[in-house]
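Trainee: What follows is a predicted structure for the sequence shown.
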Amino acid sequence: MKQILIKNGLVITMNGQRQVFEGGDVLVAGDRILAVGMVAPEQIMDDAEVVDAKGKIILPGLINTHVHLSQQLARGIGDDVDLLTWLRQRIWPYESSMDLEDSYISSLACCLELIKSGVTTFAEAGGQEVDGMGRAVAESGLRANLARSTMDCGEGLPTRWQEDTQVALQKQEELLKRWHGQAEGRIRFWFSLRTIFNNSDELIKRTKVLADQYGVGIHMHVAEVLEEIQFARESRGLPTVEHLAKLGVLDRNFLAVHTVWLSDKEIDLFALHDVKVSHNPGAAMKVLGFARVPDMLDRGIPVSLGTDGAPCNNRMDMMSEMYLTSLIHKGRTLNPQVVPAEKVLEMATIYGARCLLWEDEIGSLEPGKKADLIMINPTSPSSLPMHDPIANLVYAMNSSNVESSMCNGRWLMRGRKVLTMSEEKILQVTQERAAALIKKAGITLPERFPVIRTAAQ
């Protein structure tokens, strides 16, 4: 079994004691961590690969709990519009025009950006062409929960997406059987509910039954906009979260995304049922509002971080999300001590693992856990001097500081060079494929300034 010894770095373990080892080591054997901290010489094999991490920071790979792989080719088509315009006039025409190859290319491009920003694990919120997503994730070397965007009702759905409840559930079961446990166990499949706008009560209840039957989770956009709460009251008689509680879907395997419009009672319901939360600050700040993250953390609710998709956040960059999270709640509450740097780092690592029901294997650097880690080079004008490494990671560094990453004991990136994919080829095909897809979808974007097209064009 091949060994990799990463030695003499600043190891931020995120273990139960939150230990940090200065001049510490991490010994990897196969796909797992063998030792952390001070590694005994007798544990190291003669042919081990040795990486000198002097001056570097070693920490668990970042975990992004809300991603839309299929939306990567749509970056920039949904800016400066309200949510329903964004959804019905931009994203639905775009996504419903995708084929399997579009999904594959979009997913490759997204995985590339995730790797370069320090992500080793993510949760896909659900697209239509899951086979394209799975193929890309398998090739990228990343760890992921995949899902299919599931809807059985709602106004304005593209014809291609209109299906009854039984078909929606059957397709998800087929995908679970095809993808769950694939790619050396790096891929899991979860059930997905798009929103209460597009999910019948029957679909919600039967999804819960299947998720429990297969021992997996449910990924759903919840309490995203005020219009959703009004819709839920008018159509179901209760706001979204209270209605989900009535249906019996709130549980430890339920991941609620955004959760911007929650009442005190609904936060209590989350805490009572051990519901998991994905906070997406970049996407929320564009149109959704301020999630009550400090209140949820105070109630012991595991809140993780996600980027959402490229057309609503524009940046699939968890380093940016950590920075935003650290700022917006301080500004909203006028309390500089809420959501401190160490809490943000927990949200991006061990809390993310809890939210994806993967905490037994990832989220911290501990013997026996999967070898998912990143190496940070703090030597940059924007991040030095470094008096407080934890604070600098959250408040000063960015994705360019992520130098290397490993998932399942395999190097995905070394020295900023991605090893599992051709970055140059992906970037080229991404632009070409995106332009063709937007034209196919019939989406025309307004010109913000007068454009003079020269003869050279």
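Mentor: Nice, I can see it. Computed from a predicted model, the values in this text were never measured in an experiment.
Trainee: going forward, measure contacts and count neighbours with C-alpha atoms only.
Mentor: Noted.
Trainee: quick check, Ile4 in a strand?
Mentor: Yes - under DSSP: H, G, I helix; E, B strand; the rest coil, Ile4 sits within a strand.
Trainee: Next, the contact list for it, please.
Mentor: 27-29, 48-51 (CA atoms under 8 Å, 6 or more residues apart in numbering).
Trainee: Let's see that with 7 Å instead.
Mentor: Neighbour list for Ile4: 27-29, 48-50 [criterion: CA atoms under 7 Å, 6 or more residues apart in numbering].
Trainee: Over to Arg299?
Mentor: Ala271.
Trainee: Trp190 too?
Mentor: 145-147, 216-218.
Trainee: redo that, cut-off 6 Å
Mentor: Neighbouring residues of Trp190 by CA atoms under 6 Å, 6 or more residues apart in numbering: 147, 216-218.
Trainee: Quick check: Ala74 vs Ile438, distance?
Mentor: According to CA to CA, to the nearest Å, Ala74 stands 8 Å off from Ile438.
Trainee: hang on, the earlier thing: most neighbours among the contacts of Ile4, which one is it?
Mentor: Val28 (29 neighbours; other CA atoms under 10 Å).
Trainee: which other residues reach the host helix or strand of it?
Mentor: Using DSSP states H and E, Val28 maps to strand 20-29. Applying CA under 6 Å, 6+ apart, the external contacts of strand 20-29 come out as 2-12, 33-38.
Trainee: what's the most distant pair in the contacts of Trp190?
Mentor: Farthest pair in the contacts of Trp190 (CA to CA) is Ala147 and Val216. Separation: 10.9 Å.
Trainee: dropping in the other structure now:
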Amino acid sequence: GPLPRNRKRTVSAVLSGSLPAASDSRLSVVWTYAAPGGGAKMTQVTAVSADIVLHNAFVVTMDGALTVLRDGAIAVVGDRIAAVGPSADVLGAFPGAAQTLNLAGRILLPGFVNTHVHTSQQLARGIADDVDLMTWLHGRIWPYESHMTEEDSYASTLLCGIELIRSGVTCFAEAGGQYVSEMARAVELLGLRACLTKSTMDCGDGLPPNWSSCSTDDCIQSQKDLYEKHHNTADGRIRIWFGLRQIMNATDRLLLETRDAAQELNTGIHMHIAEIPYENQLVMRMKKIDHGTVTYLEKIDFLRNNLLAAHSVWLNESEISHFSNAGVKVSHCPASAMRMLGFAPIREMLDSGVCVSLGTDGAPSNNRMSIGGSDCRESI
């Protein structure tokens, strides 16, 4: 399950303003950019004007050749990036641009994708510092989250989204909250792309009273309803995935029915997996297996290529192979991992062909939502 793509390829340098909506008749032929042998080539285009030309930038194209233009430019027409190339060429092609911005050597690159975010936790920054994960969950975060209102969720998502945008993120994967409709309302206003999930749990310790009454049927049906209501809304920017908080709070029935429902709807699953040694130890004891969460998920045939496994710190060699064989994707959150979880075997995963992405986790785990911040760089 890939993260959603929009026709508009937003870049971080233009996040402070909104791009004009939908198709634009001013652009009759879209520019194409190619870099055979590292060179730049632009094909002919007929366009009256561009809405904005950003030039004199260090442009990271992320094309097949990973071309970088040291004095590059892009032109935006309507909701499309219409040209990418050397500044002189792009400026010459769009002399009548409505706005021209000299970036003075700043870096211009496609928007980041943050693959593990808790929007509902933005208002809880700093409430769970210096505690272990189980205390963090049972004593701090879940009591906080369980008392949130719909309006709290909306405000929290807005604040989280603003911080994400400021750090260059244009798409994120929500790890699971309670009020997905309010998340969707905020995401639509912010202009971001997002994979939104509801956090589901149907058993286990630590659940607040108003969560412990949620049955397996309720967990599954509520997510199907959210998919029906919000999937592919906001001009295709919002996707609804299924969410499982963690194996310690999920019955086998919830795991397997979530697997089947997500597969039937061709959508993703977001789940915290193998975060701490205690999790693996509990699974080994309760499920009578020789290792932990991933070993058990493989045993019950849960692993699929639409699964985004958050953290995945405590995996052994065979479990990394299980991920690779099933096509499971991993969200690595280095800053929060260094605070509470431990060192994930990232090099081993990459060597085994596992797709590993970066996430920030929630504000109480990280105290910042900058995916490119010094905390992530230092932890890596």
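Mentor: Arrived safely, thanks for sending. Bear in mind the structure is a predicted one, so any value in this text is a computation, not a measurement.
Trainee: Could I get the TM-score for this pair?
Mentor: Comparison of the two superposed chains (TM-score structural alignment, normalised by the length of structure 2) gives a TM-score of 0.82, and 327 aligned residues with a CA RMSD of 1.8 Å.
Trainee: Filter the contacts of strand 20-29 of structure 1 down to the buried ones.
Mentor: 3-12, 33-37 (16 or more other CA atoms under 10 Å).
Trainee: quick one: which of those is nearest to Gln89 of structure 1?
Mentor: For these, the nearest to Gln89 of structure 1 is Ile12 (44.7 Å; CA to CA).
Trainee: Tell me the spacing between that closest one and Val26 of structure 1.
Mentor: Ile12 of structure 1 is 11 Å from Val26 of structure 1, by CA to CA.
Trainee: Excluding chain neighbours, what is closest to Ala155 of structure 2?
Mentor: Of all residues not flanking Ala155 of structure 2 in the chain, Ala186 sits nearest, at 7.8 Å (CA to CA, 6 or more residues apart in numbering).
Trainee: what does that neighbour align to in structure 1?
Mentor: In structure 1, the residue matched to Ala186 of structure 2 (TM-score structural alignment) is Ala136.
Trainee: Repeat that for Lys329 of structure 2.
Mentor: In structure 1, Lys329 of structure 2 lands on Lys276 (TM-score structural alignment).
Trainee: which residue ranges form the helices in the stretch 201-350 of structure 2?
Mentor: If DSSP state H, counting those that start in this stretch is used as the criterion, the helices of the stretch 201-350 of structure 2 fall at 209-212, 216-230, 252-265, 277-287, 293-299, 317-326, 334-336, 346-351.
Trainee: What's the match for Pro277 of structure 2 in structure 1?
Mentor: For Pro277 of structure 2, the residue aligned by TM-score structural alignment is Leu226.
Trainee: From Gly217 of structure 1, how far out is its match?
Mentor: Counting by CA to CA, the gap from Leu226 of structure 1 to Gly217 of structure 1 is 26 Å.
Trainee: Then Pro158 of structure 1?
Mentor: 27 Å.
Trainee: can you check Ile328 of structure 1 too?
Mentor: Taking CA to CA, one finds Ile328 of structure 1 at 29 Å from Gly217 of structure 1.
Trainee: Of the two, which one has the most company?
Mentor: When Ile328 of structure 1 and Gly217 are compared for neighbours, Gly217 comes out ahead with 26 against 18, by other CA under 10 Å.
Trainee: Map the more buried one across to structure 2 for me.
Mentor: Per TM-score structural alignment, Gly217 of structure 1 is aligned with Gly268.
Trainee: go on, Pro302 of structure 1?
Mentor: Using TM-score structural alignment, Pro302 of structure 1 lines up with Cys355 in structure 2.
Trainee: can you tell me which residues contact Gln72 of structure 1?
Mentor: Gln72 of structure 1 touches 106, 110, 310, counting by CA under 6 Å, 6+ apart.
Trainee: just checking, what residue in structure 2 corresponds to it?
Mentor: By TM-score structural alignment, Gln72 of structure 1 lines up with Gln122.
Trainee: Its match - that's part of a strand, no?
Mentor: No - per three-state DSSP, Gln122 of structure 2 lies outside any strand segment and is helix.
Trainee: measure it to Leu341 of structure 2 for me?
Mentor: 20 Å.
Trainee: what does Ile115 of structure 1 align to in structure 2?
Mentor: Match for Ile115 of structure 1 (TM-score structural alignment): Ile165.
Trainee: how big's the offset between the host helix or strand of its match and structure 1?
Mentor: Per DSSP H and E: Ile165 of structure 2 is located in helix 150-166. In the superposition against structure 1, helix 150-166 of structure 2 averages 1.0 Å from its aligned positions (mean CA distance after the TM-score superposition for structure 1).
Trainee: If you count contacts, what does that helix end up packed against?
Mentor: Counting contacts by 3 or more CA pairs under 6 Å, 6 or more residues apart in numbering; DSSP states H and E, helix 150-166 of structure 2 packs against helix 180-190.
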